[in-house]
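Engineer: pasting the sequence and the predicted coordinates here, then a few questions.
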Amino acid sequence: MTQKYEDRVARLTAQVDVDMVMITDPMNVFYFTGCFIEPHERMLALLVDTKTKETALMFPALDQEVVNDTATADVHLPYNDGEEPFNQLFEHMLEAESIGIEGGHVTYNRYQKLLENYTADQVVSVEDSINSLRGQKDEDDKKKLQEAVDITEKALYDFVKEPVAGKTEKEIAEFLLERVKAYGAIDVSFGPLVLTGEKSAMPHGEPGDKAVEPGHFLLIDFGVVTKDRYVSDMTRTFIIGEPTEEQRSIYESVLKANAAGIEKSQVGTPMHELDDAARSSIHSDGYGDYFTHRIGHGLGLGLHEAPSLDAENTDLLEKGHVITIEPGVYKTGFGGVRIEDMLYIDEETEVLTTFPKAMEAITLEA
């Protein structure tokens, strides 16, 4: 297991042009060391010497036991409450003339502390390199992501076993949370987002006291966090009772777009082409104005990682990318449909989610 983290450090040092990298995002620290600490307001920093590949972990002393048990860092730099961690940090970085940071994570106050010892030209962001590395998954990652998907789908299968009419959005969300934890998840990756009736037209609405009724769309978007901290993300939209002509039309349009996006999800494809394919399909059905977000995103240890599958991204899909394909149509005052799957990009792309999505499978008894 240690080799896995050493390889990640080596890949990072080969990509960046700085003397030292200072990593402060707890999930990135976990990615490179196997140690997860939530420091809250305290300082957490993994220091990587790009020449020697030596790693040093600065952390609150109260987390010493966790570090001892899990961290692969070569050097431990604990500090006590009341001590100024930057004093020890600067001492460890004494020989470094340039520092790489996560530009989107380091706070203004901490950046100002760095400027006490370095000029602005000496502090650069290496966030793109870190994000790119996290975007590449191997077979072990895929196995752990599949575990997250399996837990999610088991909970959803439990949900559809019983009649749903009369249950509130909050009750459904609480049921799903209870079931995923029963199957081994340590938490949900978000939500669960449960929206019924006209509320299903809100891409990021909040579950409330609205009850499921015959004739409703019921949109459920959720995922889990496993014990290994891998996440899932899946959406299925159900129809309660016999679908109306318009419900059927919208649902089939989104399903067709979902299939078009998946078909385009191949090694070497420019990422915008996935969005283009799904958007073109929905537009041809007359619902183009109601598809208001990108086709998908990467995920792994985080719910939203590289790559971004938006209409402007010309980067190519690569082996090891894990992405979502999630087209949607959201018609205010009527309701909305989103269908979301997780994919592992390989020589033959694998769809990790298997929960049924055909019309007959998602039509539930009123």
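Structural biologist: Happy to help now that I have it. Residues are numbered from 1 along each chain as shown.

Engineer: from here on, just use CA atoms for contacts and neighbour counts.
Structural biologist: Noted.

Engineer: what strand or helix carries the closest residue in space to Met202 that isn't next to it in sequence?
Structural biologist: Of all residues not flanking Met202 in the chain, Tyr330 sits nearest, at 6.8 Å (C-alpha to C-alpha, 6 or more residues apart in numbering). Under the criterion of DSSP states H and E, Tyr330 resides in strand 328-331.

Engineer: if you count contacts, what does the longest helix along the chain end up packed against?
Structural biologist: If you go by DSSP state H, the chain has its longest helix at helix 139-160. Under the contact criterion of 3 or more C-alpha pairs under 8 Å, 6 or more residues apart in numbering; DSSP states H and E, helix 139-160 touches helix 169-182, strand 217-225.

Engineer: winner for burial among those?
Structural biologist: Scoring the helices and strands packed on helix 139-160 by mean neighbour count under mean count of other C-alpha atoms under 10 Å gives strand 217-225 as the most buried, with a mean of 27.

Engineer: comparison target below:
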Amino acid sequence: MTTTSLQADRLDRARKAASAAGIDALLVSPGADLRYLTGYDAQPLERLTCLVLPVGGDPFLVVPALEKPAAQASPAGRLGIEITGWNETDDPYALIAARLPRALTRVALDNRMWTEKSLAFRAALPGAAQVLAGDVLYALRARKSPAEAEALRRAGAAIDRVHSRMGEWLRPGRTEREVGRDIADAIIAEGHVRVDFVIVGSGPHSASPHHELSDRVIEAGDPVVVDIGGTTEEGYCSDSTRVYALGEPPEEFRRAYEVLLRAQRAQTDAVRPGLRAHELDAIGRDLISEAGYGAYFIHRTGHGIGLESHEEPYIVAGNRLPLEPGMAFSIEPGIYLPDRYGARIEDIVICTANGGERLNRTGRELVVLT
């Protein structure tokens, strides 16, 4: 399937899903949903850019006049949909409202649309209830096509290459920030076009799951959590966490790490169609709790990944969503002892008809650097 036919198929499936949900039109502003449907990576400006997808008519894209050449040059320009530019003195919301049926009752706005834009649509379409487009679009995006799965495999291999080089940068006497800069450069060098995040949590900072880079000097014996990810030229994200120790870590840390490793392996091995998200979360959480560390596993097991580093499905207690072939998500249990140390092991996994495929292939054992 060509890129153009793929996008056209996505538009058609989105229209059918919206119709089945009783939605009259989808309104999609710049972001991952717009990229998914049209391939257009539009700038999120104060000026309105919006894909309009009426369930009973042809889609059209409304863009600021000065952005029209970029829209036409993007994959959206090859889709054959109308691209309408609006001038500085025009009201784009009124323009869209005039082209939609008067009997409109429900419109779905993408979940990340700016509040000022959603309120402007409410004023322009006073008779239409506003609902979230994510209820329709996220279900489509959560099930990756074979081409998307292959793009995620390439992203996973790229971030694995960065982790395999960690010994070049991690050593006592360097600061987290210095190491983070080297890692960011390698993320680009190894196949990404954008660095999405770099976490280097050393010593007591390893107990903070979303620790920011700091000027702390890394010391001998420190455990170091390295959580890194980026976006490839294809637009798909990577995300992987490994734990390193600069010399022999405390024995108590090793014991906690072995518990974490068993839990993460049990979860990745358990992935299969029909298993519910909360059940997958419980597999690792129960093992960690039985070992006495349950109070220190303080976040969900994982998140979906694709055009965004965090998207549906979320692997968390209370989510009864059954896993389906094509769903891609992280499995990243953690144990964090406040002000002492912490650890997290993270792989991206794709659910297949036969089980789970782990996309990150670097070893999950504690890596001791000497």
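Structural biologist: Right, received. Where do you want to start? The model shown is predicted, which means the values in this text are computed figures rather than measured ones.

Engineer: quick check: TM-score for this pair?
Structural biologist: Put the two chains on top of each other and the TM-score (TM-score structural alignment, normalised by the length of structure 1) is 0.94; 361 aligned residues with a C-alpha RMSD of 1.7 Å.

Engineer: adding distance to Leu114 of structure 1, write the helices and strands packed on helix 139-160 of structure 1 out as a markdown table.
Structural biologist: Below are these laid out as a markdown table (distance: least, C-alpha to C-alpha, whole Å):
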| stretch | distance to Leu114 of structure 1 |
| --- | --- |
| helix 169-182 | 42 |
| strand 217-225 | 34 |
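
Engineer: trace the residue nearest to Met202 of structure 1 over to structure 2, please.
Structural biologist: Aligned against structure 2 by TM-score structural alignment, Tyr330 of structure 1 finds its counterpart in Tyr336.

Engineer: circling back: out of the helices and strands packed on helix 139-160 of structure 1, which comes closest to Lys199 of structure 1?
Structural biologist: Nearest of these to Lys199 of structure 1, taken as C-alpha to C-alpha: strand 217-225 at 8.9 Å.

Engineer: which other residues reach the following helix or strand past that closest one?
Structural biologist: Sequence-wise, the next helix or strand downstream of strand 217-225 of structure 1 (DSSP H and E) is strand 234-240. Strand 234-240 of structure 1 has contacts (C-alpha atoms under 8 Å, 6 or more residues apart in numbering) with 149, 152, 165, 212-223, 247, 326, 337-342, 353, 357, 362-366.

Engineer: can I have the buried ones of these as a PyMOL selection?
Structural biologist: In PyMOL, this line selects whichever of these come out buried by 16 or more other C-alpha atoms under 10 Å:
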select buried, resi 149+152+165+212+213+214+215+216+217+218+219+220+221+222+223+247+326+337+338+339+340+341+342+353+357+362+363+364+366
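
Engineer: picking that back up, how much does the longest helix of structure 1 stray from structure 2?
Structural biologist: With mean C-alpha distance after the TM-score superposition for structure 1, helix 139-160 of structure 1 departs from structure 2 by a mean of 1.3 Å once superposed.

Engineer: tell me the angle of that helix relative to helix 169-182?
Structural biologist: 130 degrees (axes from the mean of the first three to the mean of the last three C-alpha atoms, to 10 degrees).

Engineer: over which residues of structure 2 does helix 139-160 of structure 1 lie when aligned?
Structural biologist: Using TM-score structural alignment, helix 139-160 of structure 1 pairs with 146-167 in structure 2.

Engineer: likewise for stretch 34-50 of structure 1?
Structural biologist: Going by TM-score structural alignment: stretch 34-50 of structure 1 matches residues 39-55.

Engineer: sec struct for the alignment partner in structure 2 of Glu6 of structure 1, please.
Structural biologist: Using TM-score structural alignment, the partner of Glu6 of structure 1 in structure 2 is Ala8. Three-state assignment for Ala8 of structure 2 (DSSP: H, G, I helix; E, B strand; the rest coil): helix.

Engineer: for the spatially closest residue to Ala8 of structure 2 that is not a sequence neighbour, give its distance to Ala147 of structure 2.
Structural biologist: Here the nearest residue to Ala8 of structure 2 in space, its sequence neighbours aside, is Leu79; by C-alpha to C-alpha, 6+ apart that works out to 6.8 Å. As for Leu79 of structure 2, its distance to Ala147 of structure 2 is 19 Å (criterion: C-alpha to C-alpha, to the nearest Å).

Engineer: between the two, which one's more packed in?
Structural biologist: Higher neighbour count among Leu79 of structure 2 and Ala147: Leu79, with 17 against 11, using other C-alpha atoms under 10 Å.
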